[in-house]
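Participant: predicted model and sequence follow; I will ask about them next.
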Amino acid sequence: MKFCTFEVRTPVGPFERLGAVVSEGEDLRYVDLNFAAAAEFKQRGSSRPQAMADALIPSDMLAIAASGKGGIEAAEEALEYALGHEDTSGPRGEQIIYAPNEARLLAPIKQPPLIRGFAGFERHLKKTFEVMNMEIPKTWYERPLAFKASCGHMAGPEEEVPWPSFTEKMDFELEFCCVIGVPGRDISEEDAHEHIFGYAILNDWSARDAQGGEMAMGTGPYKSKDWCWSLGPWIATPDEVGDPKNIPMAARVNGETWVETTPGEMYWTFSQIIAYTARDENLLTGDLMGSGTVPGGCGMEMDRWIQPGDIVEIDMGPLGVMRNKVGEKPEPKPYTYK
């Protein structure tokens, strides 16, 4: 399945809903899973259809992710019912199926508990470290390492991404993530797949001229990456994706393809990343485990730089197309404090 969070506007204000994305060629529709389940319970004669649906499929991405296999199966049943009864509505007349012009996609998870940005691809790491006059440390080959990032601004599809005041070299990253579903601790590599809810595009916007000095400190990037991430447009379950190494990927700027590739083998797989991270540590529902940029997947590697007003599209086949406009440059400020 492809799970999304969408917003509908009503006379009493906007509401956020959990949905499933249905593709018919290039056309998309969004199905409200909670109201679809409620409609089915009503059709079966339940006296409390909405309460039953709220318990089984809450209209919240983190709740469905935490419910594991049982929650996904319930969502699949609700989706099947909705598509088989397209003229039906919720118990109180609620709309169930939306066209894209009737709803707005948001970031699937508005505020994840934590982003861990791994570096899964050696070729990308070599290239970018070379530009910053650094070498890959021996420790990278011994264990999967990540920096932890702010989740304060998760940009959704079509949302404008602000240009930070402290950079002249803003960059995108062709990157994806796995999303933790069932929480856990001390997870084995063999069982790690049971904790993956799905995969999504995770564009790690970067301020390259600020990043080098931060990396030299040895604590990883900080301000150079924390002002905004893009997540979405949906989360695809593992059965929709298959082997992540084969995901078709492209980055386009103003319609021009800058890079087209498949990620290939990660030096550290998501199962290894999860197993290592979960040693003596809790993984929470909604944690994002970033893959790191795929080889060739950023402007820094090409020495090509996005500009204010550019439209950046990250296209990853079953993970959808994440489209964002780059905001205008504000009054510049130094990336040092003194």
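Facilitator: That came in fine, so what should we check first?

Participant: could you use CA atoms for every contact and neighbour count after this?
Facilitator: Will do.

Participant: hmm, Arg185 is touching Leu284, no?
Facilitator: No - contact status for Arg185 versus Leu284: not in contact, 9.0 Å apart, counting by CA atoms under 8 Å.

Participant: of the two, who's got more company?
Facilitator: Neighbours per residue (other CA atoms under 10 Å) separate Arg185 from Leu284, with Leu284 holding more: 21 against 15.

Participant: look up how far Gly70 lies from that one.
Facilitator: Remark: distance between Leu284 and Gly70 (CA to CA, to the nearest Å) = 18 Å.

Participant: the helices in the stretch 101-250 of the chain, which residues?
Facilitator: Under the criterion DSSP state H, counting those that start in this stretch, the stretch 101-250 of the chain contains helices at 122-131, 208-216, 223-226, 238-241.

Participant: you'd agree Gln50 is in a helix?
Facilitator: Yes - Gln50 forms part of a helix when assessed by DSSP: H, G, I helix; E, B strand; the rest coil.

Participant: for the closest residue to it other than its chain neighbours, what is the enclosing helix or strand?
Facilitator: Closest residue in space to Gln50, ignoring its immediate chain neighbours: Ala38 at 4.9 Å, by CA to CA, 6 or more residues apart in numbering. Element membership of Ala38 [criterion: DSSP states H and E] is helix 33-43.

Participant: comparison target below:
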Amino acid sequence: MRFCRYQLSDQSTGIGLVVEDRIVPLQDIDPALPTDMDSLMAMQSAQLERLAAGCNLPGLSGSVKLLAPLAAPEKVVCVGLNYRDHAIETGAEIPSEPVVFNKFPSALIGPGDTIELPAESKRVDYEAELVVVIGKTARHVSEDEAMEYVFGYCCGNDVSARDWQKGTPGGQWLLGKTFDTFAPLGPYLVHKSVVPDPGKLRVQLRLNGETMQDSTTEQLIFSIPQVIAHITQVVTLRPGDVIYTGTPPGVGDARTPPVYLSAGDVCEVEIEGLGILRNECK
């Protein structure tokens, strides 16, 4: 099951089931179904199964804009240096435990939205990432039970201002990662039931059609259960919170010569089974 948030030409918004190339509003399937993503995530698996009735319904017609699948997550948690080859290409030591930082929710944008390149940075970089969406409150979760707390997955782009992240006193990871528009997310929220093994997904990023990153989540140093268990030792994760799980090698800052984002560039993050997240820079 793939879900989305959408906006119509009259500015009204809704939640839809994505069936092939069409969007079926949940309210067309059953008026009693949720009208927001938080309520949808609270449904039990057995309840979600009835959404299959929407597969034969017509989709929306006219102008439809996809929004970020989650409107306002309480937390946007990120894991750095979580692919061995990426750590090596940056010259960093292989971490012995997850490197955790965050972005503010104000950085979130959806598919088709614009990545705004700030005048304050000359070294803005891309990072394709698998994003985990938490489905129920998680605190002190073990690795064995961690996947029970996952609702689904999205494509994400951990856009990063490297001159702020690395070139300022002390290294400003937070500020370098959380400029407005620096957390593209989407295009869909894909339920975990249709992702048999999130540890075996191909992750790609194309910049203006050229493949810059191409790896699989098999290369993660710390698995999704390990990451969730580690984070919930410290902080309570709530439904709708998202975890950007790390990026594979091929980032622009590690290339010779370096490649940074410019106005007019188009980033496409594609993750196997999750769709393509496309954003233009300006």
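Facilitator: Cool, got the structure. Quick caveat, the model's predicted, so the values are computed rather than measured.

Participant: returning to what we had before: how far does the helix holding Ala38 of structure 1 sit from the chain's center?
Facilitator: Counting by CA atoms, centre = their mean, to the nearest Å, helix 33-43 of structure 1 is centred 28 Å from the centre of its parent chain.

Participant: swap in stretch 140-153 of structure 1?
Facilitator: Offset of stretch 140-153 of structure 1 from its chain centre (CA atoms, centre = their mean): 15 Å.

Participant: what do you get for stretch 34-46 of structure 2?
Facilitator: Centroid displacement of stretch 34-46 of structure 2 relative to its chain, using CA atoms, centre = their mean, is 19 Å.

Participant: now it: buried residues?
Facilitator: Pro34, Thr35, Asp36, Met37, Asp38, Leu40, Met41 (16 or more other CA atoms under 10 Å).

Participant: can you tell me which two in the residues you listed are farthest apart?
Facilitator: Thr35 and Met41 (11.1 Å; CA to CA).

Participant: what packs against the longest strand anywhere in structure 1?
Facilitator: Looking across structure 1 with DSSP state E, the single longest strand is strand 13-24. Applying 3 or more CA pairs under 8 Å, 6 or more residues apart in numbering; DSSP states H and E, one finds that strand 13-24 of structure 1 contacts strand 2-10, strand 27-32, helix 33-43.

Participant: off-centre distance for it?
Facilitator: Relative to the chain's own centre, strand 13-24 of structure 1 is displaced by 16 Å; criterion: CA atoms, centre = their mean.

Participant: show residues contacting that strand.
Facilitator: Contact with strand 13-24 of structure 1 is made by 1-9, 28-34, 58-61, 79, 234, as judged by CA atoms under 8 Å, 6 or more residues apart in numbering.

Participant: could you do stretch 175-182 of structure 1 as well?
Facilitator: Residues contacting stretch 175-182 of structure 1 (CA under 8 Å, 6+ apart): 62, 65-68, 194-204, 270, 283-294, 297.

Participant: hmm, 7 Å instead?
Facilitator: With CA atoms under 7 Å, 6 or more residues apart in numbering as the test, stretch 175-182 of structure 1 has contacts from 65-68, 195-203, 284-294.

Participant: OK, contacts around the counterpart of Leu283 of structure 1 in structure 2?
Facilitator: Under the alignment (TM-score structural alignment), Leu283 of structure 1 pairs with Leu237 in structure 2. By CA under 7 Å, 6+ apart, Leu237 of structure 2 lies in contact with Thr137, Ala138, Arg139.

Participant: would you mind finding the most buried of the helices of the stretch 101-250 of structure 1?
Facilitator: When you average the neighbours per residue for each of the helices of the stretch 101-250 of structure 1 (mean count of other CA atoms under 10 Å), helix 223-226 leads with a mean of 20.
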